[in-house]
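Colleague: here's my sequence, what's the structure:
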Amino acid sequence: MSKRSASWVMLGACLVGGGAQACSSTMWPADRDLRYDTYPEAPKVWMRQVPGTITIRDCVGPDFQTSLRLDMPDLLPVGDVTYNGRVMPAYEASPDSALLAFSHQQFFGWAGVALRNGEEVPYPADVGSDGGAVFAPQVYVFSRGGRMRTFETRGTLTMTSVEKPAVNIVMPVRLRVEFPATTCPLQDGNETLQEVQMAELSTPGSTAREKVVAIRMNCGIDPPRARMALVDAGDAGNTGSQLTPTADSDAQGVRVQLLRNGREMQFGQSWDFDPGTGGVHDHPFTARYIRLNEPLKPGQIKGEAVLNVDYW
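Modeller: Next comes the predicted model:
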């Protein structure tokens, strides 16, 4: 009987030892996609805040010191903003992004502190009788005044403690804020080149009758930003500069060729359009006849091109 009793005592000791918990931390990242159909026109107006959570457990003992470091490598400082009486450094991802600010605070504990990108900030951990505490890092979104554009930013918030290294943790921070893009109606164009004599296209590769043609874009008061590409309507895989003849074309040995900025087009190749102003914008191209390496036959030659515009 004494032997069985000793066995039970040993089992009880193992259970107590296995149930002890070590000081630790867990986190819920500040990670959010936000979308706005409108936005405040006034500067530094609070729009939204995105929380993260850092929880420490079983850190029984006296309060201890932590250090916080915010690292958002693609953000640049742009002065300060104020929210609920707290002045915080403000940052931008681009000259037309919303403004961002960051803070850190403990639930039911110390007051919040503003976080400055790339700098360490001391912050005391006020643990409860169970050795636990919950912290709430925050990302604040403010208007910049005027139009804002979609952006995304990523980084980290690192919490460390010399006294309690078990709570060290790195929290990802990611925020994407979408705003409606400026879109611009395009005016269809229908241009006719002057008639050309066969003698003007006497050798393969010769060209004639150049004419500037333009597609007009009316953007209103807002500046657009877009990626554009001209494609051959008759052959989406055409990467050259000569338009595929339409079905009602009957001339042979000749094509309509398009140029941009004095160079032969490469259909399907994109370019960026960011004029910085609204209003009317013309996109000029040059059209001309070009002789092919085959016999000429009089008639009509037609081609169609489509300008694709991807706004952002």
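
Colleague: switch to C-alpha atoms for all contacts and neighbour counts from now on
Modeller: OK.

Colleague: helix/strand/coil for the nearest residue in space to residue 34 that is not next to it in sequence?
Modeller: The spatial neighbour of residue 34 that comes closest, neighbours along the chain excluded (C-alpha to C-alpha, 6 or more residues apart in numbering), is residue 177 at 4.7 Å. Look at residue 177: counting by DSSP: H, G, I helix; E, B strand; the rest coil, its state is strand.

Colleague: now residue 219: how far from residue 187?
Modeller: Residue 219 sits 11 Å away from residue 187 when distances are taken as C-alpha to C-alpha, to the nearest Å.

Colleague: look at those two and report which has more neighbours.
Modeller: Between residue 219 and residue 187, counted using other C-alpha atoms under 10 Å, the more crowded position is residue 219 (18 against 12).

Colleague: element containing the closest residue to the more buried one other than its chain neighbours, please.
Modeller: Spatially, and ignoring its direct neighbours in sequence, residue 219 is nearest to residue 184 (4.5 Å; C-alpha to C-alpha, 6+ apart). In the assignment (DSSP states H and E), residue 184 maps to no helix and no strand.

Colleague: report how many residues lie close to residue 184.
Modeller: Other residues near residue 184 number 21, with proximity taken as other C-alpha under 10 Å.

Colleague: next up, the contacts around it.
Modeller: Counting by C-alpha atoms under 8 Å, 6 or more residues apart in numbering, residue 184 touches 217, 218, 219, 220, 224.

Colleague: one more, so I can put them side by side:
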Amino acid sequence: MAAAMALQSQQANASCVRLNPGDQDLTASFTMPNVDRPDTRYRVVNVGRISGGFECTAGQTAFNIDAPLAGLTYVRDVQLDSYLYKVYSTGPRSPLIGFSFSVRRAGTTFGGPPIELGVRNRHPGEPLTKTEAMDVDVYMVIFFRGGAMESIPMTDLGTITSSVESDPSQSMQHHVRLEITVPPVTCSLANASHTLDDVLANELAASGSNAKESSFDVTMNCPMDNIDVQLSLADANDPGSSNGQLAPAPGTTAGGVQVQLLRGGQPVQFGQAWSHGWSSKGQQAIPFSARYLRTADPLVPGDVKGEAVLTADYR
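Modeller: A predicted model of the protein is given here:
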């Protein structure tokens, strides 16, 4: 009975004080592959720890952790081993970021439970049989988001504060700054050809008249969702072309007529990019149409050909 009472007294009086001064500078910058592995851990980031930041007496001393990182948005919960992480992002396509808090004997391997942003978290502390120096630190766990991701520029995410529950004056700050470079992924565009039905001269009697409009698709193949694609068109044979009118390509024998290229029922504007939006994974059709357009030149029977170049850019 006496021994049990002595142990209870020892635990009740357990405490921690700052030993080595300084705050944790949790600043990380690295490159991450842009792959489609939703909720898969990429890496753990634990830098800037203050070795032996606290000294704790025998027993078990709890810590409170406040993490008001306002620049991050909660996305979802992710299970990793025995822990359920709440993960956050800086934007709609950024990698996902989870946070953990570690209290361990100085010089030992870090590790600890996840913490949630915007609320007070509690860590029960490490049971000790004697007074020891302790490492107290925050670390980040980086996850693939699923679909294409975008880079995070160097961003000051804010400061997390940990403090001894029984004596909040014994505290440490953990300054969080993060930069992740994510190389863009690209889609492929398939070559496409389209043949208009034959047209009679009387169907193109007047300059500016058009005939035989028909639709076709260009196939784009993307390796994953969420690729932000912008598209633009150019005349392959005349960079000065306008109003969707394609300059006569090699093999043209007709005169007074050109092929006009349209998107959404309107002549395309060469050189002006438009947003395709975020891709879906796999093949998707990019719709166009084409028609004959009479010009002011004399009408000469024959074949008319036009060529355009479709370019995809990525943000």
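
Colleague: sorry, back to before: looking at the contacts of residue 184 of structure 1, spot the one nearest residue 173 of structure 1.
Modeller: Sorting those by distance to residue 173 of structure 1 puts residue 224 at the head of the list, at 29.5 Å, by C-alpha to C-alpha.

Colleague: quick check: the closest one touching residue 275?
Modeller: Yes - using C-alpha atoms under 8 Å, residue 224 of structure 1 makes contact with residue 275 at a distance of 7.1 Å.

Colleague: residue in structure 1 matching residue 85 of structure 2?
Modeller: In structure 1, the residue paired with residue 85 of structure 2 is residue 88, using TM-score structural alignment.

Colleague: tell me where the stretch 51-200 of structure 1 has helices.
Modeller: Listed in chain order, the helices of the stretch 51-200 of structure 1 (DSSP state H, counting those that start in this stretch) amount to none at all.

Colleague: what's near enough to touch the spatially closest residue to residue 146 of structure 2 that is not a sequence neighbour?
Modeller: Spatial nearest neighbour of residue 146 of structure 2, chain neighbours left out: residue 38 (3.8 Å); criterion: C-alpha to C-alpha, 6+ apart. For residue 38 of structure 2, the contacting residues are 143, 144, 145, 146, 147, taking C-alpha under 8 Å, 6+ apart as the criterion.

Colleague: mind redoing it with 7 Å?
Modeller: With contact set as C-alpha atoms under 7 Å, 6 or more residues apart in numbering, residue 38 of structure 2 has these partners: 144, 145, 146.

Colleague: ditto for residue 158 of structure 1
Modeller: Residues counted as contacts of residue 158 of structure 1 (C-alpha under 7 Å, 6+ apart) are 68, 69, 70, 169, 170, 171.

Colleague: filter the residues you listed down to the ones in strands?
Modeller: Of the positions in the contacts of residue 158 of structure 1, 68, 69, 70, 169, 170, 171 sit in strands, assigned by DSSP state E.

Colleague: need the counterpart of the second one in structure 2.
Modeller: In structure 2, residue 69 of structure 1 lines up with residue 67, judged by TM-score structural alignment.

Colleague: is it true that that match touches residue 117?
Modeller: Yes - between residue 67 of structure 2 and residue 117 there is a contact at 5.0 Å, judged by C-alpha atoms under 7 Å.

Colleague: quick one: which of the two has more around it?
Modeller: Between residue 67 of structure 2 and residue 117, counted using other C-alpha under 10 Å, the more crowded position is residue 117 (22 against 19).

Colleague: re earlier: wait, which of the ones in strands among the contacts of residue 158 of structure 1 is closest to residue 264 of structure 1?
Modeller: When these are compared for distance to residue 264 of structure 1 (C-alpha to C-alpha), residue 70 comes out closest, at 49.5 Å.

Colleague: that closest one and residue 93 of structure 1, how far apart?
Modeller: From residue 70 of structure 1 over to residue 93 of structure 1 the distance is 15 Å, taken as C-alpha to C-alpha.

Colleague: now residue 132 of structure 1
Modeller: If you measure residue 132 of structure 1 against residue 93 of structure 1 using C-alpha to C-alpha, the figure is 36 Å.

Colleague: before we move on, back to that, intersection of neighbour lists for residue 224 and residue 275 of structure 1?
Modeller: Once C-alpha under 7 Å, 6+ apart is applied, it turns out that residue 224 of structure 1 and residue 275 contact no residue in common.

Colleague: tell me the contacts of the nearest residue to residue 222 of structure 1 once chain neighbours are set aside?
Modeller: Take residue 222 of structure 1 and drop its neighbours on the chain: the residue closest to it by C-alpha to C-alpha, 6+ apart is residue 278, 4.6 Å away. Residues touching residue 278 of structure 1, when contacts are defined by C-alpha under 7 Å, 6+ apart, comprise 219, 220, 221, 222, 223, 224.

Colleague: next: residue 244 of structure 1.
Modeller: When the contact criterion is C-alpha under 7 Å, 6+ apart, the partners of residue 244 of structure 1 are 232, 234, 235, 303.

Colleague: residue 27 of structure 2 maps to what in structure 1?
Modeller: For residue 27 of structure 2, the aligned residue in structure 1 is residue 29 (criterion: TM-score structural alignment).

Colleague: quick one: that match and residue 174 touch, right?
Modeller: No - with contact defined as C-alpha under 7 Å, residue 29 of structure 1 does not count as touching residue 174 (8.1 Å).

Colleague: burial count for the match of residue 85 of structure 2?
Modeller: In terms of burial, residue 88 of structure 1 registers 20 neighbours under the definition other C-alpha under 10 Å.

Colleague: I'd say it and residue 80 touch.
Modeller: Yes - under the criterion of C-alpha under 7 Å, residue 88 of structure 1 is in contact with residue 80, at a separation of 5.5 Å.

Colleague: which stretches of the stretch 201-315 of structure 2 form helices?
Modeller: With DSSP H, counting those that start in this stretch as the criterion, the stretch 201-315 of structure 2 has no helices whatsoever.

Colleague: quick revisit: including distance to residue 243 of structure 1, could the contacts of residue 278 of structure 1 go into a markdown table?
Modeller: Supplementary listing: the contacts of residue 278 of structure 1 in a markdown table, determined by distance: C-alpha to C-alpha, whole Å:
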| residue | distance to residue 243 of structure 1 |
| --- | --- |
| 219 | 28 |
| 220 | 32 |
| 221 | 34 |
| 222 | 33 |
| 223 | 31 |
| 224 | 28 |
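
Colleague: among those, name the buried ones.
Modeller: The neighbour-count criterion (16 or more other C-alpha atoms under 10 Å) marks 219, 223, 224 among the contacts of residue 278 of structure 1 as buried.

Colleague: no more questions from me, cheers.
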